[in-house]
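**Q** Okay, predicted coordinates and the sequence, questions at the end:
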Amino acid sequence: MDGSVAVDDDVLTGRTDDEIVENLSTVRGIGEWTAQIFTLVHLGRPDVLPVGDLGIRRGYGLGWRVQAPTAKALRLIGDGYRPYRSVLAWYCWRADELYGMGKPSAVTGAGDT
């Protein structure tokens, strides 16, 4: 409310993903995951991989038929998908929905009519 945290799209457009996550995470109740999802979904950034998201980790395991990676392992795996890690995240969410019987997601558009 005091203006110390930028939330205006015009201001955020000029910042890196890491700067946005760091800035938003200063607000009590907004953690890294929430800030990353905001950056990926609201701002449409192409290179965001929320490794703390269980659906993404589980979907990676299901999609690649391996054990679901830890957040640390997925961070390393994700490096090979730069600069399009957001696409990897989307496919992982979708794999969790299709193969893991996960609930339809607003992010992937599954279940939209």
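**A** Happy to help now that I have it. Numbers count the residues shown, from 1 in each chain.
**Q** C-alpha from now on. contacts and neighbour counts both.
**A** Fine.
**Q** residues near Leu49, how many?
**A** By other CA atoms under 10 Å, the residues close to Leu49 number 26.
**Q** where's it, which helix or strand?
**A** Under DSSP states H and E, no helix or strand contains Leu49.
**Q** what's the distance between it and Met1?
**A** 28 Å (CA to CA, to the nearest Å).
**Q** where does the helix or strand encompassing Asp10 sit relative to the chain's centre, distance-wise?
**A** Using DSSP H and E, Asp10 sits in helix 9-13. The gap between where helix 9-13 is centred and where its chain is centred comes out at 19 Å by CA atoms, centre = their mean, to the nearest Å.
**Q** here's the one I want to compare it with:
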Amino acid sequence: MGAENLAELYPHAVSHLSSVDEDWSRLIKHVDPCMHRSKPAREPYEALIRAVAYQQLHARAADAIIARFLDLYSDSESEIVFPSPDEILATRTEDLRSCGFSSRKIATVQHIAEGALSGLVPSLEVASQMQDDELIARLIVLPGVGRWTVEMFLMHTLGRMDILPVDDFGVREGYRFLKSLNTLPNRKEMEKAGLPCSPYRTIASWYLWRVASLPEYARMSKKK
């Protein structure tokens, strides 16, 4: 689904989430408007590699890693273009490490590039026709690629609207704040909590990620 078509669904998503309960309604009023955007032109292997960079890292640190990674394949006079799988596999391990990738992430990036060449990682055209669970099952066989990594691809590239990454710390922490919980909810609790948000769990996730930027959250964190 293209970015324009996605944007058309946002009012419906916001209306639906606001009707879940008073907590959701209050959160949405604080955060609106919804600024979730996908990158529908990205090939799956690129989206997966970008997601790997963000695994267990703050967004600013991951942004810096990706910027250094792209710099390996461009010069000051050329447009920045994401490298091809062949180019990635031809890159020295030391150069990838200099970008900030750990040894484990370097191996994962290389496995993704190999998967793109072998066909295990589908093209964007093929992936767009596949179901969420089908893509997850196909891609998590890649070493270092777990469910969360594929979910980021589903949300931020394919624009799938009903994804709730229940293992994501930001989502879980956002829900903990939303419901004034003393501890982080576990996977089963998050799965249950997400049911009323369907079929717009991607947008629900976006709002939960925004919790960390709320003044109320900052004040609560200082009291701990």
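**A** That came through, no problem. Treat the numbers as computed from the prediction; the structure is a model and nothing was measured.
**Q** And the TM-score between them?
**A** For this chain pair, the superposition-based TM-score is 0.80 by TM-score structural alignment, normalised by the length of the first structure; 100 aligned residues with a CA RMSD of 1.5 Å.
**Q** The helix holding Asp10 of the first structure against the second structure, how far on average?
**A** Helix 9-13 of the first structure, aligned to the second structure and superposed, deviates on average by 1.0 Å (mean CA distance after the TM-score superposition for the first structure).
**Q** how about that helix, which residues of the second structure does it hit?
**A** Mapping helix 9-13 of the first structure onto the second structure (TM-score structural alignment) gives residues 124-128.
**Q** Same check on stretch 40-58 of the first structure?
**A** Against the second structure, stretch 40-58 of the first structure falls on residues 155-173 (TM-score structural alignment).
**Q** Return the residues in contact with the spatially most central residue of the first structure.
**A** Closest to where the C-alpha atoms of the first structure average out (CA atoms, centre = their mean) is Pro50, at 3.6 Å. Each residue near Pro50 of the first structure by CA atoms under 8 Å, 6 or more residues apart in numbering is listed here: 33, 36-37, 56, 89.
**Q** Next, the residue nearest to Ser128 of the second structure when sequence neighbours are not counted: secondary structure please.
**A** Leaving aside its sequence neighbours, Ser128 of the second structure sits nearest to Leu158 (CA to CA, 6 or more residues apart in numbering; 6.6 Å). Using DSSP: H, G, I helix; E, B strand; the rest coil, the three-state assignment for Leu158 of the second structure comes out as coil.
**Q** What number of residues are in the vicinity of Leu158 of the second structure?
**A** 26.
**Q** again with Val21 of the first structure
**A** Count around Val21 of the first structure with other CA under 10 Å applied: 21.
**Q** Could I get the buried residue list for the match of stretch 40-58 of the first structure?
**A** Under the neighbour-count criterion of 16 or more other CA atoms under 10 Å, stretch 155-173 of the second structure has 155-166, 168, 170-173 buried.
**Q** contacting residues around the residue lying closest to Thr39 of the first structure once chain neighbours are set aside?
**A** Distance criterion CA to CA, 6+ apart; nearest residue to Thr39 of the first structure, sequence neighbours excluded, is Arg45 at 6.1 Å. By CA under 8 Å, 6+ apart, Arg45 of the first structure lies in contact with 17, 39, 86.
**Q** Can you show me the helices along the first structure?
**A** Here the first structure has its helices, by DSSP state H, at 9-13, 17-24, 32-37, 54-64, 71-78, 85-99.
**Q** Alright, I will stop here.
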